[in-house]
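Asks: sharing a model that was predicted from the sequence below.
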Amino acid sequence: MKHVSILIPHDSVMASIVDPRLIFTGVNDFLAQVGKPPAFKVQLVGLTREVQLHNGTFSVHADVLISDVKKTDLILVPAIGGELKTAIKKNENFFPWIIDQYHNGAEVASLCIGAFLLASTGLLNGKECSSHWLTANEFREMFPEVTLVDGRIVTEQQGLYSSGGASSYWNLLLHLVEKHAGREMAIMAAKVYALEIDRKTQSPFIMFNGQKKHEDEPIKQAQEFIEKNVTERISVEELAVKYAIGKRHFIRRFKKATNNTPIEYIQRVKIEAAKKQLENSRKNVNEVMYDVGYSDIKAFRTVFRKITGLSPIEYRNKYNGEAVEV
C-alpha cells in the first residue's frame, strides 16, 4: 500500500486538497467493490492541526503533522493563491521535510501553482516543470534554474511531477493512479469523475501576454511595435534596423528579455489575435488568416496548431458557439 501525504499549505486552494483526496480514496473504494485491498493510505499533512483557507471561509484539519510522518511514498503539493512570495514564506517549514522525504525515496508532485512551492525546495533545479500558464513569467523570474515547459499538462523527472494550470492537475492525478494502481483503475476514475484521460497539453487555453517585466527599453519598444502592427509582415531584420541593434545581438537580447525569439514572439502575437477573432467573430479561417498578416494557409495552420494544439477550425468550433462550418 502506498502512503500518500497531501500537504495543507497556508494560502492553498481548497479544491487542490479535496480533489486528490477524493481520487485516491475513490480508487480504494473501486478496489473494495471487487474484493481487492486498498492501494493507498491517504493522509492530510499540515504544519498545524488546523489550517484556515480563503480568509477563514474554510478550515482544514490535518490528519497528522509533518513531524509525525517519518516515511511516505508520495507527497502532493496543492496549488497556492494570493501573493506568491508571501505564500512561499508562510510555507517554508515544509521544505526541509519535503527534501528529506524525497531523498528517502518519496515521489513529490505539485498541482498547478503548487509548482512555486516545489521549486522553492531546490529539487527542481536543472529539471523541467509544468505550472499554470498565467504565472509562467513570474515563475521564470523567480526560478531561473528550472526549465518551465510551456503548455505541457504533466511533467515527470526523477520522481518529481508537476501539472499544468487549474483542472489540468486531474490528469496528473490520473497519471499517478495509473502508475501506482494500474491502467484499469485510472480508466475507472476517469469515467466516474468524467475526466479526459491522457490529455497532454494545456496549449488551447493559453492566452499569450508578452513578458515585459524587464529593463531593456529598445526590446520593450520592439514588443509594442509587433503588437500594434499585427496585420503587417514584420521581419527580424526590419526590427533590428529600426532599433539600431545588430541582428544577432538583437535576437539574443530579445530572447533574454522575453523568453521568446523575435520570430516566436511575432507568431504568438499573431496567433493570439487570430484566436480572439475565431472566438468572437463569424469570419472564416481565410479571412482571419489575412487579418493577422498571413497569406499562406498551410503556414498559418502549421503555426496555429504548434501554438494551440488545435487547427484553426477545431479551435473556432471549440470556443465559438456561433461558428459556422466552412
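Replies: That came through fine.
Asks: rest of the way, CA atoms for contacts and neighbours
Replies: Noted.
Asks: quick one: residue 274 and residue 292 touch, right?
Replies: Yes - counting by C-alpha atoms under 8 Å, residue 274 does reach residue 292; the two are 6.4 Å apart.
Asks: mind listing the strands for the stretch 51-200 of the chain?
Replies: Taking DSSP state E, counting those that start in this stretch as the criterion, the stretch 51-200 of the chain carries its strands at 58-61, 64-65, 74-77, 107-110, 128-129, 147-148, 154-157, 160-163.
Asks: which secondary structure elements does the fourth one contact?
Replies: When contacts are defined as 3 or more C-alpha pairs under 8 Å, 6 or more residues apart in numbering; DSSP states H and E, strand 107-110 sits against strand 74-77, strand 160-163.
Asks: cool, and the second one?
Replies: Taking 3+ C-alpha pairs under 8 Å, 6+ apart as the contact definition, the neighbouring helices and strands of strand 64-65 are strand 40-46.
Asks: tell me which other helices or strands the strand it packs on touches.
Replies: strand 2-7, helix 15-33, strand 64-65.
Asks: buried deepest among the ones you listed, which one?
Replies: Most buried of the helices and strands packed on strand 40-46, by mean neighbour count (mean count of other C-alpha atoms under 10 Å): strand 2-7, with a mean of 21.
Asks: contacting residues around it?
Replies: By C-alpha atoms under 8 Å, 6 or more residues apart in numbering, the surrounding residues in contact with strand 2-7 are 17, 20-21, 39-46, 72-78, 180.
Asks: ok, now with 7 Å
Replies: For strand 2-7, the surrounding residues in contact (C-alpha atoms under 7 Å, 6 or more residues apart in numbering) are 17, 39-46, 72-78.
Asks: which two among the residues you listed are spaced furthest apart?
Replies: 39 and 46 (22.5 Å; C-alpha to C-alpha).
Asks: which of the strands of the stretch 51-200 of the chain sits closest to residue 51?
Replies: Counting by C-alpha to C-alpha, residue 51 lies closest to strand 58-61 out of those; the figure is 5.2 Å.
Asks: use this one as the comparison:
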Amino acid sequence: MKHITLLYPEGHCNLGTVACIIGTVEILTRASAYWTEQGNKPKYELVVAGIRPKKDYIHNLVALKLDALISDIAKTDLIIIPSAIPGDETSESRLMFDWIRQQYNRGAEIASMCSGAFILASTGIMDGRSCSTHWSYANAFKANYPKVNLHSDQLITDEKGIYTNGGAYSFLNLVIYLIEKYYDRQTAIYCSKVFQIELDRSSQSAFVIFTGQKHHGDMMVQKAQTYIENNINEKISVEALSSKFAIGRRNFDRRFIKATGNTPLEYAQRVKIESAKKALESTRKTINEVMFEVGYSDVKAFREVFRKITGLSPLEYKNKYNKESFIQY
C-alpha cells in the first residue's frame, strides 16, 4: 500500500487551508471506499501530518488533530500541500521545506493547492518548472519566485510528478485529477458525480479580476497605467504613449514589463477586456455596443482578444454571468 501525506503547514494556515484538508480527506476517503467496493485491494494510506502536535484554532473556529508528524514519516509517495498564507520563512517552515525536498529526492510526487504553491516554490524544486496558483497572487508569486514558470491562467499543471492548481475551491478539481491518476477514470467520474465537481476543467481565466500591478515605484509607468485606464474607449498606440512620456519605445516597453509583468499592449488589452466583462455581466448592452465602448471596431479582433484573456467568447461570457441573458421576453 502506498502513502499519501496531506500537509498541515503550521504558521501559514487560514480557513482556506482547513477547507482544502477537510475536502481532500473526504473525497479521497470516498474514492478509496469506492475502489475497494469494486473488489480491489486498498491502494493508499492517507495521513494528515504537520511539524508539531500543538493544535492551533483557525479564526477561533476550528483546529485539526494531526495523524502524524512529518519527522516520523521516513518515506511518502505523494505530498499534498493545501492552500496556505504566503509569509516569511521561520525555523519551522524551513524544517517543512527541507522535509519536502528530502521526500522529493526520494521519489515522492508533490501536489500544491492554490497559494500552497508558495510553499512548494520556497523549496527550490519548482525553479524552471511550470506552476499555477490563485490569480490574485500572480504578481506576488512572480516577484518572489522569478525562476518559476507561472501559468496563472491554467487550472492544473502536471510536470514530471509535480502538480499545481489555481485558486480557492478549485482544489476540488485537483483532487479529482489526482484520483484519476492514482486510481482510474471510473473512480474519478464516480467522485465527480457524488461531490458534484466538474470534470476536466482546464482554465481559471474566466474567474480572473484584473487590477494591474501598481506597487512598483516607477512613476512614469504608473502615469502610463492611469492614462490607459482613463482612456478605455481609445485605440491606444504604444508609440504615441511612449512619445507622450518622452521616452523611447524600447525603453518604455522594458520599464513597463519590469514594473507590471505585462507589455503596454497586453496591459491595455486586459484593462479593456476587464471593462467589457463588467458591462457584459451587469448591463443589457449588446456585444457590439460593449466592443465599441472599450475601443474596438473589429468584431473578430475583439472576440479573439476576449477569448485569449478569459477562455470564453463574449457571448459565452455574457450567457454565463449575466442573469438577464436568460430572461425570456
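Replies: Cool, the structure landed. Please read all numbers here as calculations on a predicted model, not as lab measurements.
Asks: just the buried subset of the contacts of strand 2-7 of structure 1, please.
Replies: Buried members of the contacts of strand 2-7 of structure 1, scored by 16 or more other C-alpha atoms under 10 Å, are 17, 39-40, 42-46, 72-78.
Asks: give the single residue among those positioned nearest to residue 208 of structure 1.
Replies: residue 78 (24.9 Å).
Asks: residue in structure 1 paired with residue 71 of structure 2?
Replies: Residue 71 of structure 2 maps onto residue 67 in structure 1, with residues paired by TM-score structural alignment.
Asks: repeat that for residue 185 of structure 2.
Replies: Checking TM-score structural alignment: residue 185 of structure 2 goes with residue 183.
Asks: near its match, how many other residues are there?
Replies: 14 (other C-alpha atoms under 10 Å).
Asks: possible to save the helices and strands packed on strand 40-46 of structure 1 as JSON lines with distance to residue 145 of structure 1?
Replies: Listed next are those as JSON lines, based on distance: least, C-alpha to C-alpha, whole Å:
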{"stretch": "strand 2-7", "distance to residue 145 of structure 1": "25"}
{"stretch": "helix 15-33", "distance to residue 145 of structure 1": "26"}
{"stretch": "strand 64-65", "distance to residue 145 of structure 1": "31"}
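Asks: can you check which of the ones you listed gets nearest to residue 85 of structure 1?
Replies: strand 2-7 (18.2 Å).
Asks: with structure 2 superposed, average distance for the closest one?
Replies: Relative to the matching residues in structure 2, strand 2-7 of structure 1 has an average distance of 0.8 Å after the fit, by mean C-alpha distance after the TM-score superposition for structure 1.
Asks: check the offset of that strand from the chain's centre.
Replies: Relative to its parent chain, strand 2-7 of structure 1 has a centroid offset of 22 Å by C-alpha atoms, centre = their mean, to the nearest Å.
Asks: which stretch of structure 2 lines up against that strand?
Replies: Residue span in structure 2 matched to strand 2-7 of structure 1, by TM-score structural alignment: 2-7.
Asks: ok, now stretch 129-148 of structure 1?
Replies: Against structure 2, stretch 129-148 of structure 1 falls on residues 131-150 (TM-score structural alignment).
Asks: any residues touching that stretch, and which ones?
Replies: Defining contact as C-alpha under 7 Å, 6+ apart, one finds that stretch 131-150 of structure 2 is touched by 114-115, 117, 121, 126-130, 151-152, 154-157, 164-168, 208, 213.
Asks: and if you look at stretch 218-234 of structure 1?
Replies: So stretch 218-234 of structure 1 is contacted by 212, 239, 243, 254, 266, 269-270, 291-293 (C-alpha under 7 Å, 6+ apart).
Asks: flag every buried residue along it.
Replies: 218-220, 222-223, 226-227, 230-231, 234.
Asks: gap between it and the chain center?
Replies: Relative to its chain's centre, stretch 218-234 of structure 1 lies at 27 Å (C-alpha atoms, centre = their mean).
Asks: and residue 160 of structure 1, what pairs with it in structure 2?
Replies: Per TM-score structural alignment, residue 160 of structure 1 is aligned with residue 162.
Asks: do residue 99 of structure 1 as well
Replies: Match for residue 99 of structure 1 (TM-score structural alignment): residue 101.
Asks: what's near enough to touch its match?
Replies: Per C-alpha under 7 Å, 6+ apart, neighbours of residue 101 of structure 2: residue 123.
Asks: ok, 10 Å please
Replies: Residues in contact with residue 101 of structure 2, defined by C-alpha atoms under 10 Å, 6 or more residues apart in numbering, are 95, 107-108, 110, 120, 123-125.
Asks: cool, and residue 181 of structure 2?
Replies: 175, 188.
Asks: ok, the spatially closest residue to the match of residue 160 of structure 1 that is not a sequence neighbour - contacts?
Replies: Leaving aside its sequence neighbours, residue 162 of structure 2 sits nearest to residue 110 (C-alpha to C-alpha, 6 or more residues apart in numbering; 4.9 Å). Residue 110 of structure 2 sits next to 4-5, 77-81, 100-101, 103-104, 120, 160-164 when contact means C-alpha under 10 Å, 6+ apart.
Asks: same thing but at 7 Å, please
Replies: Here residue 110 of structure 2 is in contact with 78-80, 161-163 (C-alpha under 7 Å, 6+ apart).
Asks: repeat for residue 113 of structure 1
Replies: Taking C-alpha under 7 Å, 6+ apart as the criterion, residue 113 of structure 1 is in contact with 79-80, 131-132.
Asks: what about 10 Å?
Replies: Residue 113 of structure 1 is in contact with 12-13, 77-81, 84, 130-136, 139, 162-166, counting by C-alpha under 10 Å, 6+ apart.
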